[in-house]
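here is the input, now give the coordinates:
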Amino acid sequence: MGWVTRNLQSGRRLRPIDLARGHGLSTQAIRNYEEAGILPAADRTPHGYRAYTPLHERALAAFLALVPGHGHGTAASIMRAVNEGAADEAFGLIDGTHAELLADRRTLEAVENALRDLASAAVADRPAAAGSTAGSGPLFIGPLAGRLGIRPATLRAWERAGLVRPRRDPLTGYRVYDEADVRDARMAHQLRRGGYLLEQIAPLLAQVRAAGGPEPLESALTAWRTRLSSRGRALLTGAAALDAYLHARG
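I've put the predicted structure just below:
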């Protein structure tokens, strides 16, 4: 049985060092957490020393469990709200983090769908036979718009937003879309169909360009999905610890 369990069962008073030791923290960190409202205010001994209780241990455990999923700032705000008796405010902060995680998941799924769309398009555009040039080479704005099923004006709007960056033919001045431009246009089209705004799409396409294409980006997307899963698990752990603290508060 650990020292925390013994203290929780005995209900005895805890010194700052007792609270800090179980989490590898300094006593100054414990005092800072109390001053920030993350821990409830401690009682004082007749000599002026802080006297913590098992309830403070629950609060500290809850805060430390909330940090990986919510971040330090939001976790601190959640604990302050709870300690001030504003549980609904704390729940609203928690809901906000879950909404943010859901938005990140949907963005990831949209990018993955766009990459799959690119892969399918690459197969469809591949020359049907050796020596064929159908579907290959640069495109002007009309043929590309027709291939995507959009208007040329849409491509021009995407260019103004930085989603596509076609070069200009030196003789005619016409826009010329090379293979990378076509790829970016396809991704933009897929993401727009998914409901994403132009300003949301631009940074995603910048990542594709920085990675050198969609293939190198796939490993980054796998790492992104892993991070989202880890954060989701951390939110569950934090919720359990916070629930234990709420029950201890009564």
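
make it CA atoms for all contacts and neighbour counts henceforth
Will do.

tell me where the chain has strands.
43-44, 50-51, 139-140, 167-168, 175-177 (DSSP state E).

which one's the longest helix in the chain?
Longest helix in the chain, counting residues (DSSP state H): helix 87-125.

give the other helices and strands that it contacts.
In terms of contacts (3 or more CA pairs under 8 Å, 6 or more residues apart in numbering; DSSP states H and E), helix 87-125 is packed against helix 72-83, helix 179-193, helix 214-249.

for the comparison step, fold the sequence that follows:
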Amino acid sequence: MEGERAVVEVLSTSDVAAATGYSVQQVRDLEAVGVIAPAVRAGNGYRRFTTAHVRDLRAYRELAHAVGPVEARRVMRELRTVATDEVVAAVFARHARLGHEREEARAARRALLAIRAESAHELEADPDGPADPATMTITELADALGVRTSTLRFWEQEGLLAPERIPTRAGSARRYRTPVIRDARITAALRSAGYPIPEVRAALTSIRDSGDCGAALEALEARLRDITGRMLALLRAGGVLAEIIRHHGLNRAG
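Below you'll find the predicted structure:
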């Protein structure tokens, strides 16, 4: 009996705020946008919440940490309105998306570690640098990186790459020497991990100034820690989301 009374316990807006860490106004706002079900209104107009609202807000907090507040709001609304199988599939898709994001960051880290190891080996072999560095055409470099030639031109336009221009009968052609090839590889690695152009530019500047990928690697490690934290938040939200889906989806089908 005591457990049943706890389930139907009536809570004020202030009670819900205290239990979830949100402000009173945030609780009202989240109710207004459909994150939690509308509260019953008492005769005096005051909201009457239940422990289910507290549960839903705690799930939303974890979900917002994992996938962002906009997407979290959409998921919480869908829990009460969309067919159960579709909601479950959507939640699993978000798990998969985080896993893919993590793998991209790990791949970028591997690429940077390889580039740093190669640079150290080259420096050890010839402290003054190679006398005749390797060069590649734009097509060769694009093929090596698995990107379009237009992508390399865009990176050049954004100041990430600075290839040489070799005169030809038709005008000029781009030639990429070893340092620029390295910059292109770093750019490709960071872009594949989701880094925006300004962050890639900052990383390249740091690498050129210091001659090492350490700062970029530290940034990737921080990103991997953030992704892990978001994955854990999604796991924590998962059990509560399953309970909400089960409660609201008993009579819904795909």
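
for the two chains, what TM-score is obtained?
Overlay of the two chains. TM-score (TM-score structural alignment, normalised by the length of structure 1): 0.72; 228 aligned residues with a CA RMSD of 3.7 Å.

wait, which of the helices and strands packed on helix 87-125 of structure 1 is closest to A65 of structure 1?
Between A65 of structure 1 and those, the shortest separation by CA to CA is 4.5 Å, and it involves helix 214-249.

re the thing from before, average distance between the longest helix of structure 1 and structure 2?
In the superposition with structure 2, the average deviation recorded for helix 87-125 of structure 1 is 2.7 Å (mean CA distance after the TM-score superposition for structure 1).

could you list the buried residues of that helix?
87, 89-90, 93-94, 97-98, 101, 105, 107-115, 117-118 (16 or more other CA atoms under 10 Å).

stretch 153-167 of structure 1 now?
So stretch 153-167 of structure 1, judged by 16+ other CA under 10 Å, has buried residues L155, R156, W158, G162, L163, V164, R165, P166.

dump these to a markdown table, plus distance to N7 of structure 1.
Converted to a markdown table, the buried residues of stretch 153-167 of structure 1 look like this (distance: CA to CA, whole Å):
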| residue | distance to N7 of structure 1 |
| --- | --- |
| L155 | 67 |
| R156 | 68 |
| W158 | 63 |
| G162 | 60 |
| L163 | 59 |
| V164 | 63 |
| R165 | 65 |
| P166 | 68 |
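
distance of the closest residue to R185 of structure 2 other than its chain neighbours relative to A173 of structure 2?
Spatial nearest neighbour of R185 of structure 2, excluding adjacent residues (CA to CA, 6 or more residues apart in numbering): L145 at 6.9 Å. Going from L145 of structure 2 to A173 of structure 2 by CA to CA, to the nearest Å gives 19 Å.

which stretch among the strands of structure 1 comes nearest R231 of structure 1?
strand 50-51 (34.2 Å).

residues in structure 2 aligned with the closest one?
On structure 2, the counterpart of strand 50-51 of structure 1 by TM-score structural alignment is residues 47-48.

contacting residues around that stretch?
Residues outside stretch 47-48 of structure 2 that contact it (CA atoms under 8 Å, 6 or more residues apart in numbering) are V10, L11, S12, T13, A39, V40, R41, A42.

make a PyMOL selection of the buried ones in those residues.
In PyMOL, a selection of the buried entries from these looks like this (16+ other CA under 10 Å):
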select buried, resi 11+13+39
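
wait, which of the contacts of stretch 47-48 of structure 2 is closest to I227 of structure 2?
Of those, the one sitting nearest to I227 of structure 2 (CA to CA) turns out to be T13, at 32.9 Å.

counterpart of the closest one in structure 1?
T13 of structure 2 maps onto P16 in structure 1, by TM-score structural alignment.

right, and its match touches T27 too?
Yes: applying CA atoms under 8 Å, one finds P16 of structure 1 in contact with T27, separated by 5.4 Å.

OK, contacts around the residue in structure 1 sticking out farthest from the centre?
Largest separation from the mean C-alpha position in structure 1: P46, at 48.1 Å (CA atoms, centre = their mean). Residues near P46 of structure 1 by CA under 8 Å, 6+ apart: none.
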